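Participant: Sharing a model that was predicted from the sequence below.
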Amino acid sequence: MTIKVFPKLREQIWGSYRLGKIFGSDERIGEVWLLSGHPLFITEAENGLDLNEDMEKLIGKKLPRFPLLVKLISAEDWLSVQVHPNDEEARELESEPWGKTEAWYFVEKGQIAIGEDPEKIRKALEDNSWNEALKKVEIEPGNFVFLPAGTVHALGPGGLLVEVQQASDLTYRVYDWGRGRELHIEKAFKVMKKRKVEDLIEKNFKDFECEYFKIEKLREGELKGFCAIVILENGVLDNRRVLPFETFIVPKGEKAKLQAPALVMRIGKFFEQWGDKK
């Protein structure tokens, strides 16, 4: 049994007219929220199911909101240089239930920038030495980038990617390429951590697991129990024809037969154990 989820489009200053056209919009769309229980955009589902209200039916637990947020992203300009808080920082700074760890699967070639050293970021804010502060890397189709909370990062123009993350919209902008939007420097430096770019990239991606989510790239198989599915190429799911970037849920206790290249996502231990700790 599969449940189709219907996307919500988010206009962004750095967004892509091409991405808008894929989903029937003439606007500059930066993000298509494929699966979300976040209050900013709650995606609707087949059969009148509500991701938040019917969460126990879908994943077998009741959480503050549906825990996974899945997006399709494409940009015509650089996104801001930004950083996200971890769980403890999100509760302390924003009274949010959790922070924002995310991952990117590149469907098409793209580019990213990583700020490996917070001290270089601090220096760049003083003397504009962003070429030294940011390490830019080209990412090939099929590659995967893990961005744990605290990683200073930016997504470059071009490319197309699926983002999987904790259901949070907490973003602290550090630098915005002169566009004049609000920055969040003080909070950003409270949460940013040192990172090495080579530790974040996985080539020829097959599967990944962290405490928040598990992701597999599959072409076929029987799926059991709760999972979210983003179709990557034409195929069949439970005897229905499916198209790229259509998104589905298999509820807890149900099964589905996949015959299409797809990303399959499940919740990690952080969410599985939610409410078990006193």
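Facilitator: Perfect, thanks for sending it. Numbers count the residues shown, from 1 in each chain.
Participant: Every contact and neighbour count from this point should use C-alpha atoms.
Facilitator: Will do.
Participant: So Lys187: helix, strand or coil?
Facilitator: Put simply, Lys187 is helix when judged by DSSP: H, G, I helix; E, B strand; the rest coil.
Participant: How about it: what's its closest non-neighbour residue?
Facilitator: Nearest residue to Lys187, sequence neighbours excluded (C-alpha to C-alpha, 6 or more residues apart in numbering): Tyr172, at 6.9 Å.
Participant: now Glu138
Facilitator: Spatial nearest neighbour of Glu138, chain neighbours left out: Gln111 (4.3 Å); criterion: C-alpha to C-alpha, 6+ apart.
Participant: Now do the contacts for that neighbour.
Facilitator: Residues counted as contacts of Gln111 (C-alpha atoms under 8 Å, 6 or more residues apart in numbering) are Lys136, Val137, Glu138, Ile139, Leu155, Gly156, Pro157, Gly158, Gly159.
Participant: go on, Ile185?
Facilitator: Contacts for Ile185 (C-alpha under 8 Å, 6+ apart) come out as Tyr172, Arg173, Val174.
Participant: show me the residues around the closest residue to Lys8 other than its chain neighbours that make contact.
Facilitator: Leaving out its chain neighbours, the residue that sits closest to Lys8 by C-alpha to C-alpha, 6+ apart is Trp33, at 5.1 Å. If you count contacts by C-alpha under 8 Å, 6+ apart, Trp33 has them with Pro7, Lys8, Leu9, Arg10, Phe41, Thr43, Leu69, Val70, Lys71, Leu72.
Participant: try Lys203
Facilitator: Glu140, Gly142, Asn143, Phe144.
Participant: Go again with 7 Å.
Facilitator: Neighbour list for Lys203: Gly142, Asn143, Phe144 [criterion: C-alpha atoms under 7 Å, 6 or more residues apart in numbering].
Participant: Next one: it from Arg122, what distance?
Facilitator: 31 Å (C-alpha to C-alpha, to the nearest Å).
Participant: secondary structure element for Pro141?
Facilitator: Assigned by DSSP states H and E, Pro141 belongs to no helix or strand.
Participant: Tell me how far it lies from Pro67.
Facilitator: 27 Å.
Participant: Compare the two and say which is more crowded by neighbours.
Facilitator: Pro67 (26 against 18; other C-alpha atoms under 10 Å).
Participant: let's bring in a second one:
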Amino acid sequence: MSVDLPIRRVAKPWGCDVLPPPFARDGDERIGEIWFEPPPQLPQLLVKYIFTSENLSVQVHPSDAQTQADGLGRQGKEECWLIVDAQPGAKLGIGFDAPIDADAMRAAALDGSIEHLMSWHAVKPGDFFYIPANTVHAIGAGISLIEVQQNSDITYRLYDYGRPRELHLDKGIAVASGVPYPDRYRASVPGHGEVTLVSGPLFRLDRIEGTPSAGMAAHYGEGPFLVVPQDGEVMVRGEAVAPGSCALVAAMAELMVPAGAKALLAQAGI
């Protein structure tokens, strides 16, 4: 049995007809997302690729505490993005240029001016952004990224560029934070070496190159965790896992990363 997690290809109106390597077009649908189905051993995390040919909706996600207070009985959603490809001029909208209150945010969502009040960040491969719950955000056109997130589908759309989809203004405005995006949540990942991208209570994310250091291996201990190859194959229980895949690793002893190969490691609840 393959160690690779099952893949779900998700068609989206804002998706792409041609996907960047190592992915290939499959059918006539515009693919916007490729999901790796969370395994039973690690249901808290979802890893996906996102591909955009148009701007995505302006949206916000609630926290764990807010979903529980709202009686949803599910976890909230925090996420992070690693840019893997970006066309010239591609941008992410995260937070606001200046503080904005709930009434002004609602009015801006209704008349479409909310996108002009947001802060837009030009992106390139290797850029990294952590998106806490309550952060108003939008992914722009021309971007391919890896998203690691809490495994939750709770999304409140505030503005959707006229697409015929439901908006969630009451719930969205109730949890949205109308403030600028803190610089501490973004980084530029170096081309080589080992780097910690997220180390928090909800999940941990690291980029490794070659054999993990003793300190890194100790963080992941007996697992379980996910490995997402980026450059070169890695081995899990003696089976090759290639870029464009994601695999469950039960313990660090199962993972072998050749010299020069790069991969992401993700674990819940650190």
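Facilitator: Right, received. Where do you want to start? Values in this document were obtained by computation on a predicted structure and should not be read as measured data.
Participant: Aligned counterpart of Pro125 of structure 2 in structure 1, please.
Facilitator: Superposed on structure 1 with TM-score structural alignment, Pro125 of structure 2 falls opposite Pro141.
Participant: Verify the contact between that match and Trp104 for me.
Facilitator: No. Assessed by C-alpha atoms under 7 Å, Pro141 of structure 1 is found out of contact with Trp104, at 11.1 Å.
Participant: Past the longest strand along structure 2, which element shows up next along the chain?
Facilitator: Using DSSP state E, we find that the single longest strand of structure 2 is strand 7-16. Following strand 7-16 of structure 2 in sequence order, the next helix or strand is strand 31-36 (DSSP H and E).
Participant: and Ser168 of structure 1, how many neighbours does it have?
Facilitator: 25.
Participant: before we move on, back to that, mark which of the contacts of Ile185 of structure 1 are part of strands, please.
Facilitator: Short answer: these in strands (DSSP E) are Tyr172, Arg173, Val174.
Participant: who's in contact with the last one?
Facilitator: So that's Val174 of structure 1. Residues near Val174 of structure 1 by C-alpha under 7 Å, 6+ apart: Val81, Gln82, Leu183, His184, Ile185, Ala188.
Participant: Map it across to structure 2 for me.
Facilitator: Counting by TM-score structural alignment, Val174 of structure 1 corresponds to Leu158 in structure 2.
Participant: Counting neighbours, which of the contacts of Val174 of structure 1 comes out on top?
Facilitator: That'd be Gln82 among the contacts of Val174 of structure 1, by other C-alpha under 10 Å, with 24 neighbours.
Participant: isn't there a strand covering that residue?
Facilitator: Yes. Gln82 of structure 1: assigned to a strand according to three-state DSSP.
Participant: May I have the distance across stretch 204-222 of structure 1, first residue to last?
Facilitator: Start and end residues of stretch 204-222 of structure 1 are separated by 23 Å (C-alpha to C-alpha).
Participant: ok, the aligned partner of the residue nearest to Glu138 of structure 1 in structure 2 to Ile139 of structure 2 distance?
Facilitator: The equivalent of Gln111 of structure 1 in structure 2 is Lys91 (alignment by TM-score structural alignment). Distance, Lys91 of structure 2 to Ile139 of structure 2, using C-alpha to C-alpha: 7 Å.
Participant: same question, Gly244 of structure 2
Facilitator: Using C-alpha to C-alpha, we find Gly244 of structure 2 at a distance of 21 Å from Ile139 of structure 2.
Participant: more crowded one of those two?
Facilitator: More crowded of Gly244 of structure 2 and Ile139, by other C-alpha under 10 Å: Ile139, with 24 against 18.
Participant: Might one say that the more buried one is in contact with Gly93?
Facilitator: Yes. Counting by C-alpha under 7 Å, Gly93 is a contact partner of Ile139 of structure 2 at 6.3 Å.
Participant: and the longest helix seen in structure 1, how far from the chain's centre?
Facilitator: Scanning structure 1 for the helix with the most residues, using DSSP state H, yields helix 118-127. Counting by C-alpha atoms, centre = their mean, to the nearest Å, helix 118-127 of structure 1 is centred 27 Å from the centre of its parent chain.
Participant: list the buried ones in it?
Facilitator: Using 16 or more other C-alpha atoms under 10 Å as the test for burial, helix 118-127 of structure 1 gives Pro118, Lys120, Ile121, Arg122, Ala124.
Participant: Matching the last one against structure 2, which residue comes up?
Facilitator: The criterion is TM-score structural alignment: under it, Ala124 of structure 1 has Ala108 as its aligned partner in structure 2.
Participant: Without its sequence neighbours, what residue ends up closest to its match?
Facilitator: Ile114 (4.6 Å).
Participant: try Leu9 of structure 1
Facilitator: Using C-alpha to C-alpha, 6+ apart, the closest residue to Leu9 of structure 1 is Val32 (4.6 Å).
Participant: what about that neighbour, how many residues close to it?
Facilitator: For Val32 of structure 1, the neighbour count with other C-alpha under 10 Å is 22.
Participant: repeat for Arg165 of structure 2
Facilitator: Neighbours around Arg165 of structure 2, by other C-alpha under 10 Å: 11.
Participant: From Val175 of structure 2, how far off is it?
Facilitator: With the distance defined as C-alpha to C-alpha, Arg165 of structure 2 ends up 20 Å from Val175 of structure 2.
Participant: Check Leu202 of structure 2 too.
Facilitator: Separation of Leu202 of structure 2 from Val175 of structure 2 (C-alpha to C-alpha) stands at 19 Å.
Participant: Same check on Gly15 of structure 2?
Facilitator: Taking C-alpha to C-alpha, one finds Gly15 of structure 2 at 28 Å from Val175 of structure 2.
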